[in-house]
Structures are given as C-alpha cells and as structure tokens.
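**Q** Pasting a predicted model and its sequence here:
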Amino acid sequence: METELDLDPEQQQMMESGFSRMQIDPRRSRFPCSIVWSPLPVISWFIPFIGHIGICREDGVILDFAGPNFVCVDNFAFGAATRYLQLPKDKCCIPLGQSAYKGEEHYMQDEAGGELRTWDDALLKSTQEFQHRSYSLFTCNCHSFVAHNLNRLSYLSNRWNVVNLAIFILLNGRWVNKTSMLRTILPFVIVFFLGVTLGGFTFLKFWFLFTSVLIGWFLLGTYCFKNLIQL
C-alpha cells in the first residue's frame, strides 16, 4: 500500500511529457482527478444515495478518509467504486498541472497561503491535515475530506460542504458499469420490499423517521450550526 502522494518514475515521465490526465480504468480502480463513491453497508440499504466517497490523484489512485487519523491510499474502504465523476482541472480557480509541468511559474494559492503547483499538491496538503483528525460519521467524515479538497482547489469557485457535495455526486456521477448499479440499488429494493411485506406501515414509519433524522442532522449541522460538521 502506498503511503505518500508520490508518482513513480514512469508516471512522472508521463506527466512531464504532457499527458497529465490518464484514462479512467475501473478494472485497476484508477479514476484520475475524480470523485468516487460506493455504498455503505446497512445505511445505503435504507438510503441508497448516502454512501462513502473519496477523491483521486492525477494518477487515478483513490484517497479516502476512512478512520481516525487515517487517510486510506489505493484501498477504497468499502469496496470498489460504483460511481465516479471526473473533474476538469480547468474548473479550479487557477488551472493546475499543465503549466507547472512545462516549467512555467504558474501556481495556485491555497486557503493557507501555500503554493499549489499541481492537483496532487492540494490533495497532499489535505491528506496531511486529515491524518491528524478524529473521524466521526456525524461531524467529520469522508465527505468532509473531499469537500475540504475541493475548497482547497477552489473547484468551480464554490464553497463546498457535505450537503452540496452529496447532491453534486448524486446528480452528476456516472455508474462504473451495470453491475455497480445493481450492487447499489438491489440491496435497497430487497430491504424495502421485505420491510413493507413483513412490517407494513410500521416499517414505513421507521424508514421515514430514520431518513429524516439522518438527512436533517446534516442539513442543520451544515446550514444552522456551521461549526458542527467539520471541513
């Protein structure tokens, strides 16, 4: 397992040759400059649009905040990605990567005032920061990590949080393949069908309450108590 955001010599040569964007390769779990998503056990069975999320380096390696003081590298915590969204680097506040590899003095300033020469520079700084953070599903989670990276990159010049990030990937993400779509949707269909069949209205009340409480927590924590959910 890789522990640092370093490119091997072959990848570095590709970058220097101007091929800064590699191709999507789901078989090798490579999604360059992308956000990736996978369902969470149990939670996604009841709410299929809530899942685990990560962000990828320029070489396609996935990074995800998976536990206290731990950013997972090239080992997506809850199995292979089922959805992804590749992000064009020219949508960052200042384009990253191309001019830097050609030797030009073209950098981006992050929120802390440091210079970011490449997409990976931003991800490295965020990884180093989250390696010293506690993990909590409700206050500092994988969405916090990805939103933090997008804010550091000033992607679309937007202010990202866990709510608009979840909506963004829900509306714009692409399925990796049909099997991935079934892996995400089928458990929800089975659980919901069995719940309604065996529990009837009681199950529907439980499902509605569970969904409302979980979504309501993140809405309130994001827009009403702004220091509650960390970014």
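**A** Thanks, I have the structure now.
**Q** Please make it C-alpha for all contacts and neighbour counts, starting now.
**A** Will do.
**Q** Identify the residues contacting the spatially most central residue of the chain.
**A** Nearest to the mean C-alpha position of the chain, by C-alpha atoms, centre = their mean, lies G54 at 2.9 Å. Under the criterion of C-alpha atoms under 8 Å, 6 or more residues apart in numbering, the contact list for G54 reads I35, V36, W37, I62, L63, D64, F65, F76, C142, H143, F145, V146.
**Q** let's see 7 Å
**A** I35, V36, W37, I62, L63, D64, C142, V146 (C-alpha atoms under 7 Å, 6 or more residues apart in numbering).
**Q** is it true that it lies in a strand?
**A** Yes: under DSSP: H, G, I helix; E, B strand; the rest coil, G54 sits within a strand.
**Q** Excluding chain neighbours, give the residue nearest to it in space.
**A** Leaving out its chain neighbours, the residue that sits closest to G54 by C-alpha to C-alpha, 6 or more residues apart in numbering is D64, at 4.4 Å.
**Q** next one: L40
**A** L40 sits nearest to G51 (C-alpha to C-alpha, 6+ apart), 4.9 Å away.
**Q** on that earlier part again, let's see which of the contacts of G54 end up in helices.
**A** With helices defined by DSSP state H, the entries of those inside them are C142, V146.
**Q** alright, now check it against this:
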Amino acid sequence: MGWCVRVAVAVPVPVCAIITSRLENLAMESDTKPNHTMMIEHNIPFNMQNDPSRARFSCCIVWTPLPVVSWLLPFVGHIDIAREDGVILDFAGPNFVCVDNFTFGAVARYIQINKEKFSMHKSEEEYNLVESGRNQNQNQNQTTWDSALRKSTQEYQHRTYNILTCNCHSFVANNLNRMEFEGGGWNVVNIAALILLRGRWVSTTSMVQAYAPFVIIFFAGITFGGVHFLTFLAFFAFVLVGWYLLGTYCFKNFIKL
C-alpha cells in the first residue's frame, strides 16, 4: 500500500502542477480582460462625443426654438453652452443657471467649438513650472473649457435675467470672450449669427419641428391677413433685430455681457 501511495503521489505531482498552473493562468486572464475593457472604456475621452438622446453636447453651443417668438421669426431662439462632458448650462432666469436642464425643450441645433482655436491645455512641464512659481506670466491666461464656464456661471448666478438686456446670448458671449475664442469680441448679435450660419441640425425631425409652426402661421397669416400680416411681421422683425443692433453697436454696455 505504501508503494501505491508513493506512486499516486510521485507521478501525478508534475501533472497536477501543470494543470494547476494552467488553471491559474486562465483565471488570471478571465479576471484581467474585464478590467482591461473597463480601463479602456474609462480612458476614452468623453469630450467631443455628442449624444442627443441624453442631451449631451460636448463643448457645444446649443439652440432650440422659443415659443411664439420663433413661430414668427424662426431664426430667433434660445441658446446656451455645454460643458466638456456634454451637460448643458442654461441661463434662463434671474440669478440662476440651470444645470442639465434646457428650459425650452430638446436641442434642435448646435455648433461644436474647435478647442484648438484658443489656448486651453497646459503641458505637464508647464504645470510644474507654474506650481514652482516660474513661467507664471506665460500661463496665467490659459484656462480650460470647464473652468471658464464655471467662472461665467458664478458671475451669472448674480445677474438679473432680462430678455432685452441680459439673456442667454449674453451668457454664451461671456463664456467665449472669457476663453478668447477666435480673438474674443463676441456679443449677442454675432453669437446669433454664428449659430444661424454654422449651426448643425440634430436631425431632420428637429429641423421640421423648428420650422413647421412658422410655415403654418405664415400661410395662415397670408391667407387671412394678407398685407396686414406681412406688415406686422416685418415691423416685429425690424423692432427686435434693431433693438439688439443698436444696443450692441451704438449704446455700449447697454446689453450686458
């Protein structure tokens, strides 16, 4: 019996060791793969990735129609700006900036800002120089997208909202000027022109929903009002656009930024 035990112990030991080693390797591989996958997914930069279904528009200026006003003038709407993670910051009331709550509905149009247009990121060496007290003058004006938005948000949380003098366009212009995007000089007029001329529609459905009320009201107005309706529409557009043009370019600081 002793011999049998010795054989049973002596012979299978190397085999058991090999099998055990293989099993350990398989277990390590099965543990490593999910972790590696999670690491890859975690390290994928979230910026520059938009997801309209979740209302995420990374580093974007976003636009949606306004009730009544956009039904008469479809180029007028509500505009705001989103953080790097895509969350929208919305200045839509006195002393209040909404986070992740676009007041007047889903985003219909957006324009993604090219962050290469302004200096935002420091290299690791530059960070070390700033922390050590050197090269501070060269880097003190550099900022990140989110830090600029944070400063503007803090400022507008103490601003009184007024659709004529301090509105959502003012908030977006303030952010872009803080980042010196394309040299700065942004105001409510060129911000509106920017989204109108360079904005992208989220979908064809968004475009139809934005313009459908105007088309219906326009043809109804022409049918029942004729020239009187066209006169009213032209007068309304002239007064609204003229107000912002005069307040921006003729009376400095009248429209707040």
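**A** Alright, I've got the coordinates. None of these values were measured; they are calculated from a predicted model.
**Q** care to give me the TM-score?
**A** The TM-score (TM-score structural alignment, normalised by the length of structure 1) is 0.85; 210 aligned residues with a C-alpha RMSD of 2.2 Å.
**Q** my guess is the residue nearest to G54 of structure 1 contacts F70, does it?
**A** No: in this structure, D64 of structure 1 is not within contact of F70 by C-alpha atoms under 7 Å, at 8.6 Å.
**Q** re earlier: neighbour count and distance to T197 of structure 1 for the contacts of G54 of structure 1 - can I get that in CSV?
**A** What follows is these, written out as CSV (neighbours: other C-alpha atoms under 10 Å; distance: C-alpha to C-alpha, whole Å):
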residue, neighbour count, distance to T197 of structure 1
I35, 25, 37
V36, 30, 34
W37, 29, 30
I62, 27, 39
L63, 27, 40
D64, 27, 37
C142, 24, 34
V146, 27, 38
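**Q** Of the contacts of G54 of structure 1, just say which sits nearest to S126 of structure 1.
**A** Nearest to S126 of structure 1 among these, counting by C-alpha to C-alpha, is V146 at 9.0 Å.
**Q** ok so, going back, now, the contacts of G54 of structure 1 that are in strands?
**A** I35, V36, W37, I62, L63, D64 (DSSP state E).
**Q** those strands in structure 1, which residues are they?
**A** Shown for structure 1, the strands assigned by DSSP E span residues 34-39, 51-56, 62-67, 70-73, 83-86, 108-109, 115-116, 174-175.
**Q** closest to L214 of structure 1 out of the ones you listed?
**A** Nearest to L214 of structure 1, of all these, is strand 51-56, at 12.5 Å by C-alpha to C-alpha.
**Q** In structure 2, point out the residues matching that closest one.
**A** Alignment of strand 51-56 of structure 1 against structure 2: residues 77-82, by TM-score structural alignment.
**Q** and K115 of structure 2, how many neighbours?
**A** Counted with other C-alpha atoms under 10 Å, residues neighbouring K115 of structure 2 total 15.
**Q** That one maps to what in structure 1?
**A** Matched by TM-score structural alignment, K115 of structure 2 corresponds to K89 in structure 1.
**Q** these two touch, right, its match and G97?
**A** No: contact criterion C-alpha under 7 Å: K89 of structure 1 and G97 do not qualify, at 8.0 Å.
**Q** rewinding a little: Serialize the contacts of G54 of structure 1 to CSV and add fields for distance to F210 of structure 1.
**A** Below are the contacts of G54 of structure 1 laid out as CSV (distance: C-alpha to C-alpha, whole Å):
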residue, distance to F210 of structure 1
I35, 27
V36, 25
W37, 22
I62, 30
L63, 29
D64, 26
C142, 20
V146, 25
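**Q** got a list of what Y107 of structure 1 touches?
**A** Contacts here follow C-alpha under 7 Å, 6+ apart; on that basis Y107 of structure 1 touches E115, L116, R117.
**Q** same thing but 6 Å
**A** Y107 of structure 1 makes contact with L116, R117, according to C-alpha atoms under 6 Å, 6 or more residues apart in numbering.
**Q** mind listing what's buried in the longest helix anywhere in structure 2?
**A** Across structure 2, the longest stretch assigned as helix under DSSP H is helix 12-43. Residues of helix 12-43 of structure 2 classed as buried by neighbour count (16 or more other C-alpha atoms under 10 Å): none.
**Q** try stretch 70-78 of structure 1
**A** Neighbour-count burial for stretch 70-78 of structure 1, counted by 16+ other C-alpha under 10 Å, picks out F70, V71, C72, V73, D74, N75, F76, A77.
**Q** can you check stretch 113-121 of structure 1 too?
**A** L116, R117, T118, W119, D120, D121.
**Q** can I get these in JSON lines with distance to N172 of structure 1?
**A** Converted to JSON lines, those look like this (distance: C-alpha to C-alpha, whole Å):
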{"residue": "L116", "distance to N172 of structure 1": "27"}
{"residue": "R117", "distance to N172 of structure 1": "27"}
{"residue": "T118", "distance to N172 of structure 1": "24"}
{"residue": "W119", "distance to N172 of structure 1": "21"}
{"residue": "D120", "distance to N172 of structure 1": "23"}
{"residue": "D121", "distance to N172 of structure 1": "25"}
